[in-house]
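can you look at this prediction? I've put the sequence above it.
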Amino acid sequence: MTVSARTVPEATPETPPRTAPRPAPQAEEPEPDPGPRSRGADARALTQVLFKEFVTLTPGTAEHTRVRAALIEANLPLVRYAAARFRSRNEPMEDVVQVGTIGLINAIDRFDPDRGVQFPTFAMPTVVGEIKRYFRDNVRTVHVPRRLHELWVQVNGASEDLTVLHGRTPTTAEIAERLRIPEEEVLACIEAGRSYHATSLEAAQEGDGLPGLLDRLGYEDPALAGVEHRDLVRHLLVQLPEREQRILLLRYYSNLTQSQISAELGVSQMHVSRLLSRSFARLRSANRIDA
């Protein structure tokens, strides 16, 4: 009795042996973002470590400069956070951050870790104060009402949009129509916007070729103080007799002496002296100011 058995075909180069499929490689999961809170905590921890080293170093040394620069770099996000509060002032943010960095450097130089105060709490008023001082001293030359300042921001934005839309500078009427406000308010906002930049008195006027504003400003005339007195004297002189008027004019306007006046009028010097005394008495009695 014969038993037939299944024969397994031999493997050939055309039919490679079956192998288990390899699992597909899994994509690496990205590391989660630590988030601003975690980054802030890391910056505070780094700041504490750096300050422990900073207070032990001698100012002016290379190591002191290195640690100071590291403290500045670690706390720049604090400056950017403070500068973002002034974004509506329409000043370049780079300039505001630079000014705030000056306040940060001042805070680093004055900070004492032994007081038990966190450095951001200590530094924030200094940074904000430096930025406010910059806007107070270098930005606006004339204080404008808050409502007008906020409206000027809208006028400036509308002007830029209309310039892009029409390819030219928009008129006051177009800006007023876009913002639905009177043209007078647009003009007032434009004038308020000019308070950011002061014009030098010595700067020449563009286009007209005229001298600077300083050359066209008036000056205090010392003769103005005598205008009232001259008017009073003129009013009093007309009340004197003609001969006494002439004697006063010869004496105080022509600067003649009494002897020269006597020769001019053909009278004695003594008589000229008496006429002068009588004229002064009349003028004093008629002087409404002394009265």
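Received the coordinates, thanks. Numbers count the residues shown, from 1 in each chain.

drop to CA atoms for contacts and neighbour counts, all remaining ones
Will do.

other residues contacting stretch 228-241?
Under the contact criterion C-alpha atoms under 8 Å, 6 or more residues apart in numbering, stretch 228-241 has outside partners 245, 279, 282-283, 286-287.

list the buried residues for that stretch?
Buried residues in stretch 228-241, counted by 16 or more other C-alpha atoms under 10 Å: 236-237.

one step back: so which of the contacts of stretch 228-241 sit within helices?
With helices taken from DSSP state H, the overlap with the contacts of stretch 228-241 comprises 245, 279, 282-283, 286.

remind me which helix or strand residue 193 belongs to.
Per DSSP states H and E, residue 193 falls inside helix 183-193.

so what does the helix or strand that that helix is followed by touch, helix or strand wise?
Note on helix 183-193: by DSSP H and E, the next helix or strand toward the C-terminus is helix 213-216. When contacts are defined as 3 or more C-alpha pairs under 8 Å, 6 or more residues apart in numbering; DSSP states H and E, helix 213-216 packs onto no helix or strand at all.

and the next helix or strand past helix 213-216?
helix 227-237.

quick revisit: can you say which of the contacts of stretch 228-241 are buried?
245, 279, 283.

please compare the first structure with the one that follows:
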Amino acid sequence: MPRIDEREPLEDLDAAADAYSTALAGADDPARRRLRDEFVGQALPLARRLARRYRGRGELVDDLEQVARLGLVKTVDRYDPERGSFTAYAIVTITGEIKRHFRNHTWGVHVPRSMQDLSLEIARVTNEMTTRLARRPTAEEIAEHLGVDPQEVRRAQTSAAAHSPSSLNAPIGDASGTELGDLFGGGDPALGMVEDAATLQRLLCRLPVRERRMLALRFYGNLSQAEIAEKLGISQMHVSRLLSRALSWLREAMLSDTPPIWTGGDQADHRLRMAVTYDKEAVVACVHGEVDRDNADHLRGELLTAIGDCDRGRGLIIDLAGVPLLGAAGIAVLVAVHEAARVRAVAVRVVGLQPFVAQIVKMSGLRDMLES
């Protein structure tokens, strides 16, 4: 069938539809088929114009015209002269067929029908307003033109990204044959251990200081059992028994909802204690026990009070000889005391550190507080 120029004058399809309905009433089957074909051919330019409105949206114009012609045939077959204008009915039916085609065949991901229709309207209005305004319209301007909420426009624009999703098998453009999916990283195998690490950290706080220190020296300090025994002043066999007992308890606790009771010894000796003495030259604070996050605030308050007592040029001496293990909370206490003493111009020295604690303090940048 020859293509009809869209620049030809618009045909009066309403009058043609009335004539078609009148002629159809008294015709036999062969004549009815001939009249139907002639009327469909007469209305084809309308279907073509409606299809051309949706060009440039990822579908071939020829395919859209085929869909429009199918809608035109449905319009002719269903048209009832008693129900109004043929042209209006044809526009609604053909446009509906084209939109249905976009919904069913061009969206790569399921999007609600109302959002699909709105996305198509936004695309059409955006093209029209871009031509008129010589710039891309804002969501507020599009919403005002369509009479919808700007938030709905933004949501529809976001949904439009699901229209043609990229394939993970698409080549990235080089000669290596690499596909888009190859650029995505794999899962981190250590990610599943985060929860176990957090649980282990809480369980370690339940162990006595000696056991905790031994585990730190063995698995973080990479010391052998003989080296640990030398530091603690016990036999290597005793270190082996203590490590085995601590690891067995941790293993059982990791597999239980309720941690078992530690039966390896009394933990009362690990409670924090501090004694303060005064002389003419300094205030001496002797700390005993483990400094952890549960008692760090109390120790901070006691040491800040001791700084306040340093008058007439007296300094502060912090004796940590009785502290076998100093955690991050204890380091934070020393940092706070150092800053407070600097503001008050009070000299602070830390003495009596055990080797393991001294190493932690030095690595924390508090070397100036240590006794020279």
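Everything's here; your move. In this text the structure is predicted, and so the values were computed from the model without any measurement.

need the TM-score between these chains.
The TM-score (TM-score structural alignment, normalised by the length of structure 1) is 0.46; 178 aligned residues with a C-alpha RMSD of 4.6 Å.

just to revisit the earlier point, of all the contacts of stretch 228-241 of structure 1, which two lie farthest apart?
The distance between the two most remote of the contacts of stretch 228-241 of structure 1 (C-alpha to C-alpha) is 16.0 Å, for 245 and 287.

ok, now which ones touch residue 72 of structure 2?
By C-alpha under 8 Å, 6+ apart, the neighbours of residue 72 of structure 2 are 40, 43-44, 47, 90, 93-94.

in the helix or strand harbouring it, which residues are buried?
Element membership for residue 72 of structure 2, per DSSP H and E: helix 61-78. Buried residues in helix 61-78 of structure 2, counted by 16+ other C-alpha under 10 Å: 61, 64-65, 67-73, 75-76.

in TSV: those, plus distance to residue 299 of structure 2.
Listed next are the buried residues of helix 61-78 of structure 2 as TSV, based on distance: C-alpha to C-alpha, whole Å:
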residue	distance to residue 299 of structure 2
61	79
64	79
65	83
67	81
68	82
69	86
70	85
71	83
72	87
73	89
75	87
76	91
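
and which of the residues you listed is nearest to residue 199 of structure 2?
So of these, ranked by how close each gets to residue 199 of structure 2 (C-alpha to C-alpha), first place is residue 64, at 61.2 Å.

which strands or helices does the helix or strand containing residue 227 of structure 2 pack on?
Applying DSSP H and E as the criterion places residue 227 of structure 2 in helix 225-232. Using 3+ C-alpha pairs under 8 Å, 6+ apart, the elements in contact with helix 225-232 of structure 2 are helix 209-219, helix 236-254.

which residues touch the helix holding residue 193 of structure 1?
Everything outside helix 183-193 of structure 1 that qualifies as a contact, by C-alpha under 8 Å, 6+ apart, is 144, 148-149, 151-152, 155, 172-173, 175-176.

7 Å instead, please
144, 148, 151-152, 155, 172-173, 176 (C-alpha atoms under 7 Å, 6 or more residues apart in numbering).

among the residues you listed, who's most crowded?
Neighbour tally across the contacts of helix 183-193 of structure 1 (other C-alpha atoms under 10 Å): the maximum, 24 neighbours, falls on residue 155.

for that one, give its distance to residue 193 of structure 1.
Distance of residue 155 of structure 1 to residue 193 of structure 1, computed by C-alpha to C-alpha, to the nearest Å: 10 Å.

also residue 232 of structure 1?
48 Å.

re earlier: quick one: buried residues of the helix holding residue 193 of structure 1?
Of the residues in helix 183-193 of structure 1, 183, 185-187, 189-190, 192-193 count as buried by neighbour count, 16+ other C-alpha under 10 Å.

on that earlier part again, show me the two of the contacts of helix 183-193 of structure 1 that sit farthest apart.
144 and 173 (22.6 Å).

nearest to residue 264 of structure 1, of the buried ones among the contacts of stretch 228-241 of structure 1?
Of these, the one sitting nearest to residue 264 of structure 1 (C-alpha to C-alpha) turns out to be residue 245, at 14.1 Å.

spit out the contact partners of the closest one.
Per C-alpha under 7 Å, 6+ apart, neighbours of residue 245 of structure 1: residue 237.

ok, it to residue 236 of structure 1 distance?
For residue 245 of structure 1, the distance to residue 236 of structure 1 - C-alpha to C-alpha - is 10 Å.

please apply the same query to residue 42 of structure 1.
89 Å.

with residue 286 of structure 1 instead?
Distance from residue 286 of structure 1 to residue 236 of structure 1, by C-alpha to C-alpha: 7 Å.

what's the answer for residue 285 of structure 1, then?
10 Å.

same deal with residue 178 of structure 1?
Distance from residue 178 of structure 1 to residue 236 of structure 1, by C-alpha to C-alpha: 66 Å.

return the residues in contact with residue 179 of structure 1.
Contacts of residue 179 of structure 1 by C-alpha under 7 Å, 6+ apart: none found.

rerun at 10 Å
Contact analysis of residue 179 of structure 1 by C-alpha atoms under 10 Å, 6 or more residues apart in numbering lists 151, 154-155, 158, 173, 186.
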